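J.: predicted coordinates and the sequence they were generated for:
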Amino acid sequence: MAVIELVDGGKQAMKTTWIILRLSLLSLLFSFPAPAQTASTGALTGEITDFNGAVVGGVQVTTINEATGEKRDVVSQENGIYVVALLLPGSYRLEFTKRGFKSSVKAGLQINVTETKRLDVQLEVGSVEEKVVVVSESELLQTESPALGNVTNHESVVNLPLVTRNYTQIVTLSPGISAGVTNAAALGRGSSGESQGSFRVHGASGADNNFQMNGVGINDLQASGFLSGGVAVPNPDAIQEFKVQTGLYDASYGRNAGAVVDVVTRSGGNNFHGTVFEFLRNDAERHTQAESIRVHAWRTNQERQALVLRLVSGHAPDQWRRRWRDQQLLLTGVHR
C-alpha cells in the first residue's frame, strides 16, 4: 500500500514539474518586447533623468507630428525608460512633463522608416509651467539596432538625376551595393526595377532582394525581366523616403539574403502645398549621331510631358489620373 502511494506521489510531482516548466517557457516567450518599428514606421526611445542623474519615472511624453498635428502620449517607466512605437516617418515635436519638474520641449526630431532613434532627456527641478526648449543638439544616431543601411529622403529622390524616373537607380547610395550602369535608352521606367532590382548586396544574388512599400511586399516573384514587370515603382514625387537595409536586420524583415528596400510614400499635412513639373524626353534634345544608330524609341515611346499638382490638407489621399497619347496629367489631392 505504501509503495502504491509513493508511485502516485511521484507521478503527481512529475506532472506539477512539467506544468511549472511550461508556464516558465510561456512567460519567457511573452516577456520579449514587441518590435517598436515596422517596415513602414519608425520609433523613439530614451531615458529620462534629473539633474543628479537619477532616473525619473511617470513622466508624460507627448509626440506631435509637425505636419499633421497628430498626438501620441506615453508615460515613462519606473526605470526612466520610455518607448514611442509605430511612428510614421516625419518631423516631430516632443514634450516631457511631470509635476515638480520644468517641462522640456524638443522640436524638429526626424523619425526615419525602420529605425528606432534614441533621445535621452534631463529634467530640471521647477514648476511644470516653466519650459526648457532644446534649440540645437547633435544629430541622433540609430543605436538601438545593429542593422546596416542608409535612408534616402525625398529631397534626394527628386533632385538626383533619374533618367527613367525610377528610384531604384539610386539604391547604390548605400554602401555594399553594386549595380550595372543604367540604360538611359530603356523604355518606360527602365531596367533598374526588373527582377528584384537588378543589383547585388555583399555578393548575394539580385533575386534575393526584398521590396516593401508602406509595409506591404511589392516583390517581382516571377522575376522574368520585362515580362513580369519588375517591382512596383511609384512616381518620385510620391516618395517620402526609402531605406535600404544591407545586413544584420532582424527576422521581421527577413525573406532572402539580399537587401531589404522599404519605401514610404508621402501623406497629407495640415498646410496646402504643391509642385508642378514637366518631364520631357525628345529625340530633338539628343546629341547628333549617325542615322544608322538612331534609336526609334526615343521619338515615339519616350516623348511625353507630365504635370503634377498636389494640394494637401489632411490625411486621406484621393488620386486622379488622366492619360493622353503624348502627355500624362497626374493630379494628386489630399483633403479632410
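T.: Noted; the coordinates are in hand.
J.: only C-alpha atoms for contact and neighbour calcs from this point on.
T.: Fine.
J.: spit out the contact partners of Arg93.
T.: Listed by C-alpha atoms under 8 Å, 6 or more residues apart in numbering, the contact partners of Arg93 are 63-66, 105-109.
J.: one more pass at 6 Å, please.
T.: Arg93 is in contact with 63-64, 106-108, counting by C-alpha atoms under 6 Å, 6 or more residues apart in numbering.
J.: so which of those are in strands?
T.: Members of these lying in strands (criterion: DSSP state E): 63-64, 106-108.
J.: just the buried ones from those?
T.: Buried members of the ones in strands among the contacts of Arg93, counted by 16 or more other C-alpha atoms under 10 Å: 63-64, 106-107.
J.: thinking again about what came up before, same list (the ones in strands among the contacts of Arg93) but as CSV, adding distance to Glu78.
T.: Listed next are the ones in strands among the contacts of Arg93 as CSV, based on distance: C-alpha to C-alpha, whole Å:
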residue, distance to Glu78
Thr63, 20
Ile64, 23
Lys106, 22
Ala107, 25
Gly108, 27
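J.: among those, which one sits closest to Val84?
T.: Thr63 (8.1 Å; C-alpha to C-alpha).
J.: try this one side by side with the last:
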Amino acid sequence: MLKKLGVQIVVVLVGALFFTAYAQTTTVGTISGTVRDEKGAVVPKAEVSIQGEGTGTSRTVKSDDNGFYLAPSLPAGLYTVSTAPSGFKKTVATAVDLHVAENKVVNLDLQVGQVSETVTVSSNAAPVETRSGEISSLITEKQVTELPLNGRNYAQLALMVPGVSPVTQAGAGGAFGTAGTGLDSHVDMSVNGNQSNANMWTVDGVNNMDVGSNATLLIFPSVDSIQEFRVERNSFSAEYGQAQGAVINLITKGGSNQFHGAGFEFIRSDKLNATDFFL
C-alpha cells in the first residue's frame, strides 16, 4: 500500500514539473547566418565568435558544410559577431541588437587578405523575418521609459500594437483599466478578434496572469526595470501555449560590466492642476 502511494506521489510531482515548464516562454534570442567569400561561395568550418558588448561574455560556434552557423539561447542585448578564417581578413559585425524571441540573421561576407586586417560591418536597417511566419510587435526600452503612462503601468503600451482593441464596457471580465494594481487593474483586450481573456502575459518567461479570470496581472514591474517586451499576436510558435489571442512576453533588465542606475520622482497632486477658467 505504501509503495503504491509512493509511486502516485512521484507521478504527481513529475506532472507538476511538466506543467511548470509548459507555462514558461522564451526569454532569449538566436543569432545565425551564413559565412561566404567574395564570390558568394560558402566557407565551411569557420569559427564565429559572438561577444556581448555589455557583459563581455563570449560564445564560439562553427559554420557547417553549408557555411551556416547558429548561436541559440542568447540573452537580449548588443553583440559583436566576428570571424577570421585562414586566408581572409577578419570580418566584424558590430552593434548587433538582439531582442527577445528574435532570430537575428547576420551574414558574414569575407574578403581575401591578412588576418591582421579587419573589415567592420555595421547596419541599422530593420531586418525582415524570413525564417518564421509569426507576426509580432516589439515595445522597446525607450518606449517604456519615455512614453507617458498613467500610474507607470506598462500594460497600456500593448494598446499601440495593431489588431489590439481594449474592452471599453465593464462586463463579466471588466473593462481595460490600468490605473490600479492587482484585481483593480484589468487587462481585458481583444487581439485580432479573439476573446479578451484569451491572452497570456509573462515576466521573464513565467506566467503573470491571475488564472481565475485570466484578465488581471499578478505583478507590475517598475518601468525602470523593464528591458523590453514583445507582443506575439499571430502564427507564433507552439511553445506559447495557453493563449488563443496574444502572448505578451516581457523581460527585465540584466547587469553589465559598467556601474549604472536610475532614479525618479513620481507625484500626483491636485495642487498642481491648472486653475479652472470658470471658478
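T.: Noted; the coordinates are in hand. No experiment lies behind these values; they were computed from the predicted model shown.
J.: who are the neighbours in contact with the equivalent of Ile50 of the second structure over in the first structure?
T.: Using TM-score structural alignment as the criterion, the counterpart of Ile50 of the second structure in the first structure is Thr63. Residues near Thr63 of the first structure by C-alpha under 6 Å, 6+ apart: 71-72, 93-94.
J.: among the residues you listed, who's most crowded?
T.: Leu94 (19 neighbours; other C-alpha atoms under 10 Å).
J.: tell me the counterpart of that residue in the second structure.
T.: Using TM-score structural alignment, Leu94 of the first structure lines up with Val81 in the second structure.
J.: and for Ser127 of the first structure?
T.: Per TM-score structural alignment, Ser127 of the first structure is aligned with Gln114.
J.: tell me the contacts of its match?
T.: 88-89.
J.: can you tell me the SS state at Gln143 of the second structure?
T.: Three-state call for Gln143 of the second structure (DSSP: H, G, I helix; E, B strand; the rest coil): helix.
J.: counterpart of it over in the first structure?
T.: By TM-score structural alignment, Gln143 of the second structure lines up with Ser156.
J.: its match: how many residues sit nearby?
T.: Counted with other C-alpha under 10 Å, Ser156 of the first structure comes out at 15.
J.: remind me, longest helix of the second structure?
T.: The single longest helix within the second structure, with elements called by DSSP state H, is helix 2-22.
J.: show me where the stretch 101-250 of the second structure has strands.
T.: Using DSSP state E, counting those that start in this stretch, the strands found in the stretch 101-250 of the second structure span residues 103-105, 108-109, 118-121, 135-139, 164-166, 189-191, 200-203, 206-207, 226-234, 247-252.
J.: and these: which comes nearest Gln258 of the second structure?
T.: In terms of C-alpha to C-alpha, the element of these nearest to Gln258 of the second structure is strand 226-234, at 16.4 Å.
J.: OK, contacts around the residue lying closest to Val61 of the first structure once chain neighbours are set aside?
T.: Setting aside the residues directly before and after it, Val61 of the first structure is nearest to Phe96 in space (C-alpha to C-alpha, 6 or more residues apart in numbering), at 4.8 Å. With contact set as C-alpha under 6 Å, 6+ apart, Phe96 of the first structure has these partners: 60-61, 103-104.
J.: mind putting the residues you listed in a markdown table, neighbour count included?
T.: Shown next, in a markdown table, are the contacts of Phe96 of the first structure (neighbours: other C-alpha atoms under 10 Å):
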| residue | neighbour count |
| --- | --- |
| Gln60 | 17 |
| Val61 | 20 |
| Ser103 | 23 |
| Ser104 | 21 |
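J.: go through these and name the one nearest Glu115 of the first structure.
T.: For the contacts of Phe96 of the first structure, the nearest to Glu115 of the first structure is Val61 (19.1 Å; C-alpha to C-alpha).
J.: any idea how far the host helix or strand of the closest one is from the chain center?
T.: Per DSSP states H and E, Val61 of the first structure falls inside strand 60-65. Here the centre of strand 60-65 of the first structure is set off from its chain's centre by 20 Å, with C-alpha atoms, centre = their mean, to the nearest Å.
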